[in-house]
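> predicted model, plus sequence, below.
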Amino acid sequence: MARSSSGIVAGLTAAAVAAVGFLAYQASASAPAMHAVAPQQPGTVTPDKGTGNSQGKQQEFALPANSGTGVRVVYAVGTKRVWLVGEAGRKPKTFTVVPSTVHPAPGSYTVSSRSGQVTGSDGVPIEHVVRFANSAGVAIGFSARVDGRLPEPDPSRKTGGIRMARADGDAMWTFATIGSKVVVVP
């Protein structure tokens, strides 16, 4: 009898460990991403949050003219900046990005697909991918590197990932769902 009860105890213990593991996985999958501060690497860009105090800084971050109306994401290729424009009367969130080597043409697009976490076209793990365009056979979208770095892309490779800081990637993921409008300006 002792041998039989030890087998039952072992089975129950294994089931309990599996249940705890499953619940931990579910909790981690639904929890917001924890962001460690990555050390600045040579050749990387330090993002800003558009929170300049001087009047000149605020003007620099003004929403571009002719960038559409209504709720939308605005991406200014030339200034390497994105605005998340919400309801009328609310100040848009803005931040810098690192453009990909393949750029979308100016115009209006719609978010066509999203991925929580994948490997980018440059071979690095990325998260919160929001795709909205294709150009020269390359999918173009916003994303953040899981390691938090923001290096300039390799100019010899065709990549479509417009990279941003992880916190900005979280904001983009929440804001730009399937069907959301994306306006690209020069």
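That came in fine, so what should we check first?
> contacts and neighbour counts: CA atoms only from here.
Will do.
> show me where this protein has helices.
With DSSP state H as the criterion, the chain has helices at 2-30, 55-60, 166-175.
> winner for burial among the ones you listed?
By mean neighbour count, with neighbours taken as mean count of other C-alpha atoms under 10 Å, helix 166-175 ranks first of the helices of the chain at a mean of 18.
> quick revisit: between the helices of the chain, which gets nearest to Asn134?
In terms of C-alpha to C-alpha, the element of those nearest to Asn134 is helix 166-175, at 18.8 Å.
> can you give me the offset of that closest one from its chain's centre?
Centroid displacement of helix 166-175 relative to its chain, using C-alpha atoms, centre = their mean, to the nearest Å, is 5 Å.
> what distance do you get for the residue nearest the centre of the chain to Lys158?
The residue lying closest to the centre of the chain (C-alpha atoms, centre = their mean) is Gly169, at 2.9 Å. In this view, Gly169 and Lys158 are 21 Å apart by C-alpha to C-alpha, to the nearest Å.
> Ala165 now?
According to C-alpha to C-alpha, Ala165 and Lys158 sit 21 Å apart.
> one more to weigh against that first structure:
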Amino acid sequence: MAGSSAGIVAGLTGVALTAVGFLAYQASATVPEGLAGTSSGASTAATAPAVERDRNHPTALPSGAGTGPRVVYALSDDRVWLVGEREKVRRTYRVTPSTVDPEPGSYFVTSRTGNTAGSDGVGIEHVVRFTSQDGVSIGFSAAVNGSVRPPDRTRRTGGIRSTRPDGDAMWQFAVINTPVVVIP
């Protein structure tokens, strides 16, 4: 009797695993376009927005950098915009870039950490991550000691540093799944 019970349990387990696999396939096949993403949180670099900048007003939000509440990060200007409802810029500020830049494109905040040590050993706070590239996590943070010095260029780092007040603003604004638009 014990042998037949084990066979029944094994059979039921197999049926259950097959059903779960089928349901998982169905769920992934019916995800609306735009909600399906990569494991890094990026929609793809091919969706990098075409933006226009007002060179006379470098702090002005570039047009074409997405819609709705979002974080906009301009690689060439080392500038961040926190954009709220009705395209109102809540805050804009300069940042110190990391040694590994994200590709231009659309991402989402994937994780947050209150306090930790940066890859350079400096204590950091309000870490807001949105992608990774070649094994390097990329996100915004502020050094607890207030330092915004450029990173050691001999190391691969993904921490985009800001001042502590700007880091506080990012932390309050950019919760999990907040869109992040990276522009050239």
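It's in. No experiment lies behind these values; they were computed from the predicted model shown.
> TM between them?
Once superposed, chain against chain, the TM-score is 0.68 (TM-score structural alignment, normalised by the length of structure 2); 131 aligned residues with a C-alpha RMSD of 1.5 Å.
> so for Ala165 and Lys158 of structure 1, which residue has more residues nearby?
Applying other C-alpha atoms under 10 Å to Ala165 of structure 1 and Lys158 shows that Ala165 carries more neighbours, namely 26 against 18.
> residues touching the more buried one, list them.
Applying C-alpha atoms under 8 Å, 6 or more residues apart in numbering to Ala165 of structure 1 gives the contacts 47, 97, 144-145, 148-150.
> redo that, cut-off 6 Å
Contacts for Ala165 of structure 1 were tallied using C-alpha atoms under 6 Å, 6 or more residues apart in numbering; they are Ala144.
> which residue lines up with it in structure 2?
Ala165 of structure 1 maps onto Thr163 in structure 2, with residues paired by TM-score structural alignment.
> what of Phe175 of structure 1?
Here Phe175 of structure 1 is matched to Phe173 in structure 2, going by TM-score structural alignment.
> what sits closest to its match if chain neighbours are left out?
Nearest non-adjacent residue to Phe173 of structure 2, counting by C-alpha to C-alpha, 6 or more residues apart in numbering: Leu82, 7.3 Å away.
> how about Arg81 of structure 1?
Nearest to Arg81 of structure 1 is Thr96, by C-alpha to C-alpha, 6+ apart, at 4.3 Å.
> my read: that neighbour touches Gly78, true?
No - using C-alpha atoms under 6 Å, Thr96 of structure 1 is not in contact with Gly78; the gap is 11.1 Å.
> what's the burial count for the aligned residue in structure 2 for Tyr109 of structure 1?
The alignment partner of Tyr109 of structure 1 in structure 2, by TM-score structural alignment, is Tyr107. Neighbour count for Tyr107 of structure 2, taken as other C-alpha under 10 Å: 27.
> so Ala24 of structure 2, which of the three states?
Assigned with DSSP: H, G, I helix; E, B strand; the rest coil, Ala24 of structure 2 falls in the helix class.
> any idea what it aligns with in structure 1?
For Ala24 of structure 2, no residue is aligned by TM-score structural alignment.
> state the distance from Ala24 of structure 2 to Thr18 of structure 2.
Distance of Ala24 of structure 2 to Thr18 of structure 2, computed by C-alpha to C-alpha: 10 Å.
> same thing with Ala142 of structure 2?
For Ala142 of structure 2 relative to Thr18 of structure 2 (C-alpha to C-alpha), the value is 47 Å.
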